[in-house]
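A.B. asks: Build me a structure from this.
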Amino acid sequence: MILLSVSPEVVAESDRSPYAVRVEDLSITYRTTFEKKPTLKQAITRLGRGQRAVKEIQALTDVSFDVKVGTAMGIIGSNGAGKSTLMRAMAGILPPTTGKVEVWGKASTLLALGVGFNKSLSGRENIILGGLAAGLSRKEVEERADEVAEWTELGDFIDMPMNTYSSGMGARVGFSVAVHMKPDILMIDEALSTGDAHFREKASVKMAELRESARAMFLISHGLSSISEMCNECIWLDKGRLMMRGAPDEVIDAYMRHVKVKKSATALEEM
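C.D. replies: Below is the predicted model of the structure:
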């Protein structure tokens, strides 16, 4: 979990802007290295060492859209489409290769459940750390810690080290921290796919509450039914390009036709 905060000046400016996020001509290219398999002659001359090669991966290409205040935006697409890359760019974690991203307001970003937690500390201690990372004062964090801990419904486990937690228990803590920091903009990547049915329903209700109070919400999920229920707009990415933007049901239908999958309850939960 990664929580971001901005200066009071930026928050003040956000109150005047009709937009929450604006993305213009965004392209992101990764450079990665890999070991090329050497030929017998190369292995002998290089004493068995392989040769490092550089490969460029175009994660996003010329993506542009703006998001007005009050929008709950779903982001869909197949694995490798660039969804998480886009979210990380909007969160300020990945710099654009070209283009720009503008964000107005304080963002609470849940990109990967449990990432950023100190697993040797208890759930309650990580709640406090998460609040401080979000820019809250020590007093504010302490005032909210008990409320967040109770919301997780982990009972006595909340005071046990997180390295004793299951993935679902860790998800409860991560989600609870993100949604209780009163963010202007909430960005969540696959958070609702982890946990039992009771937790997912409870998380959905909390997301609906945040949609009413936050400037904007972004949700990445392979559970297309969650996108349809909780979002009022949707974008579809494919191989790093923006394919479509519109009402969630229209975009989901177009996406499912593209991947040649019939619309069903099972497909909507697992796409």
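
A.B. asks: contacts, neighbours, all on C-alpha from now
C.D. replies: OK.

A.B. asks: Quick check: buried residues in stretch 86-103?
C.D. replies: 86-91, 95-96, 99-103 (16 or more other Cα atoms under 10 Å).

A.B. asks: before we move on, what about stretch 129-149?
C.D. replies: By 16+ other Cα under 10 Å, the buried positions in stretch 129-149 come out as 129-132, 134-136, 141, 144-145, 148-149.

A.B. asks: What of stretch 17-30?
C.D. replies: Buried residues in stretch 17-30, counted by 16+ other Cα under 10 Å: 19-23, 26-28.

A.B. asks: Now do it: distance to the chain's middle.
C.D. replies: 15 Å (Cα atoms, centre = their mean, to the nearest Å).

A.B. asks: before we move on, what about stretch 216-231?
C.D. replies: What separates the centre of stretch 216-231 from the centre of its chain is 11 Å, taken as Cα atoms, centre = their mean.

A.B. asks: Just put the buried residues of stretch 129-149 in CSV and tack on secondary structure and distance to residue 188.
C.D. replies: Output for these, formatted as CSV (DSSP: H, G, I helix; E, B strand; the rest coil; distance: Cα to Cα, whole Å):
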residue, secondary structure, distance to residue 188
129, helix, 19
130, helix, 15
131, helix, 17
132, helix, 19
134, coil, 15
135, coil, 19
136, coil, 20
141, helix, 21
144, helix, 21
145, helix, 21
148, helix, 18
149, helix, 20
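
A.B. asks: please give me the structure for this one as well, since I'd like to look at both together:
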Amino acid sequence: MIMEIAIEVKNLNISYKELKAYSIKKMLFSHGKSKAEPFHALKDVSFSISKGEIWGIIGKNGSGKSTLLNAIAGIFAPDSGTIDLHGNSVSLLSIGVGFQKNLTGRENIILGGLLLGFTQKYIEEKMQEIIDFSELGHFIDKPVRTYSSGMYSKLAFSITATLETDIILIDEVLSVGDEHFKKKSSARMKNLISNDDRTVLMVSHSLSTLKKLCDQIMWVDGGKIKMIGQPEIILDLYEKYMQ
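C.D. replies: You can find the predicted model right below:
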């Protein structure tokens, strides 16, 4: 049986400028110019994921995990190489990915949905479900800049968990909010992940979670793929490596 490919990454390279620490005095005498050196976040990364598979990504902080998810989500543009999602819709669940702070929660739901490729009609049909799940009440019509971090994360989670895409990218977020909301969001996430047609790529430092949920593990180190394989094998090797 030929497996349908959902995500295909070939020879992906991404770098960005890294500013070095610079004193005010030096900056004044260099006419405001500061030294910036390229940091190679991803180096010649290639892999493919079949439709319905759940992959986990592991690696030390700064190894390129979040950069990879952001690139697949279309937030970061590659310097070279290709990312082919084979026509699948994709969403990124990451509390660090921002809203427009001066817009209300409701306006951010519409904007977020449009950026995910959904029609305004569909988003408006799902609007009340998103609001109810978020438990934000009247705050949904307040600017997001007035939200606490908990409210912010609840809204981000509710949008991704309700406007379901073919591919879900998860960056360290499997449940959010207070204890009540954590149980609810964890249950919703497990339900989303268990859909056989949905492809999931997740970054997590919880090795037990990855071992329980994933079909394959990708180990990223220094911007390169170190290893891809079965969770039990890769995670055991990684644990020994980190010790």
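
A.B. asks: coming back round to it: mind putting the buried residues of stretch 129-149 of the first structure in JSON lines, distance to residue 156 of the first structure included?
C.D. replies: Below are those laid out as JSON lines (distance: Cα to Cα, whole Å):
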{"residue": "129", "distance to residue 156 of the first structure": "19"}
{"residue": "130", "distance to residue 156 of the first structure": "20"}
{"residue": "131", "distance to residue 156 of the first structure": "21"}
{"residue": "132", "distance to residue 156 of the first structure": "23"}
{"residue": "134", "distance to residue 156 of the first structure": "25"}
{"residue": "135", "distance to residue 156 of the first structure": "27"}
{"residue": "136", "distance to residue 156 of the first structure": "25"}
{"residue": "141", "distance to residue 156 of the first structure": "20"}
{"residue": "144", "distance to residue 156 of the first structure": "18"}
{"residue": "145", "distance to residue 156 of the first structure": "15"}
{"residue": "148", "distance to residue 156 of the first structure": "14"}
{"residue": "149", "distance to residue 156 of the first structure": "10"}
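
A.B. asks: Widest-spaced pair of those residues?
C.D. replies: Using Cα to Cα, the two most remote members of these are 135 and 149, lying 18.7 Å apart.

A.B. asks: Show me where the stretch 101-250 of the first structure has its strands.
C.D. replies: 107-110, 185-189, 216-220, 233-238, 241-246 (DSSP state E, counting those that start in this stretch).

A.B. asks: which one of these lies closest to residue 57 of the first structure?
C.D. replies: Closest among these, using Cα to Cα: strand 241-246, at 13.2 Å.

A.B. asks: which residue numbers in the second structure go with the closest one?
C.D. replies: The alignment of strand 241-246 of the first structure onto the second structure (TM-score structural alignment) covers residues 224-229.

A.B. asks: compared with the first structure, how much does that stretch deviate?
C.D. replies: Compared with the first structure after fitting, stretch 224-229 of the second structure deviates on average by 1.5 Å (mean Cα distance after the TM-score superposition for the first structure).

A.B. asks: Next, count neighbours for the alignment partner in the second structure of residue 83 of the first structure.
C.D. replies: Under the alignment by TM-score structural alignment, residue 83 of the first structure pairs with residue 65 in the second structure. Neighbour count for residue 65 of the second structure, taken as other Cα atoms under 10 Å: 26.

A.B. asks: and residue 65 of the second structure, what does it touch?
C.D. replies: By Cα atoms under 8 Å, 6 or more residues apart in numbering, residue 65 of the second structure lies in contact with 57-59, 203, 220, 223.

A.B. asks: right, and the pair among the residues you listed with maximum separation?
C.D. replies: 203 and 223 (14.3 Å).

A.B. asks: What lines up with residue 46 of the second structure in the first structure?
C.D. replies: Per TM-score structural alignment, residue 46 of the second structure is aligned with residue 64.

A.B. asks: residues in contact with that match?
C.D. replies: 22-26, 242.

A.B. asks: could these go into a markdown table alongside distance to residue 207 of the first structure and secondary structure?
C.D. replies: Output for those, formatted as a markdown table (distance: Cα to Cα, whole Å; DSSP: H, G, I helix; E, B strand; the rest coil):
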| residue | distance to residue 207 of the first structure | secondary structure |
| --- | --- | --- |
| 22 | 22 | strand |
| 23 | 24 | strand |
| 24 | 27 | strand |
| 25 | 29 | strand |
| 26 | 28 | strand |
| 242 | 25 | strand |
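
A.B. asks: quick one: contacts for the nearest residue to residue 50 of the second structure once chain neighbours are set aside?
C.D. replies: In space, residue 50 of the second structure comes closest to residue 5 once its chain neighbours are excluded; the distance is 4.3 Å by Cα to Cα, 6 or more residues apart in numbering. By Cα under 8 Å, 6+ apart, the contact list for residue 5 of the second structure reads 48-51, 86.

A.B. asks: Residue 81 of the second structure maps to what in the first structure?
C.D. replies: That one, residue 81 of the second structure, aligns with residue 99 by TM-score structural alignment.

A.B. asks: I'd like the strands of the stretch 101-250 of the first structure as JSON lines, with distance to residue 163 of the first structure and mean neighbour count appended.
C.D. replies: JSON lines is the format used below for the strands of the stretch 101-250 of the first structure (distance: least, Cα to Cα, whole Å; neighbours: other Cα atoms under 10 Å):
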{"stretch": "strand 107-110", "distance to residue 163 of the first structure": "19", "mean neighbour count": "27"}
{"stretch": "strand 185-189", "distance to residue 163 of the first structure": "22", "mean neighbour count": "25"}
{"stretch": "strand 216-220", "distance to residue 163 of the first structure": "26", "mean neighbour count": "26"}
{"stretch": "strand 233-238", "distance to residue 163 of the first structure": "35", "mean neighbour count": "22"}
{"stretch": "strand 241-246", "distance to residue 163 of the first structure": "38", "mean neighbour count": "17"}
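
A.B. asks: can I get these in TSV with distance to residue 124 of the first structure?
C.D. replies: Output for those, formatted as TSV (distance: least, Cα to Cα, whole Å):
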stretch	distance to residue 124 of the first structure
strand 107-110	18
strand 185-189	21
strand 216-220	26
strand 233-238	35
strand 241-246	40
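
A.B. asks: before we move on, back to that, among the buried residues of stretch 129-149 of the first structure, which one sits closest to residue 224 of the first structure?
C.D. replies: Closest to residue 224 of the first structure, out of all of those and judged by Cα to Cα, is residue 148, at 27.7 Å.
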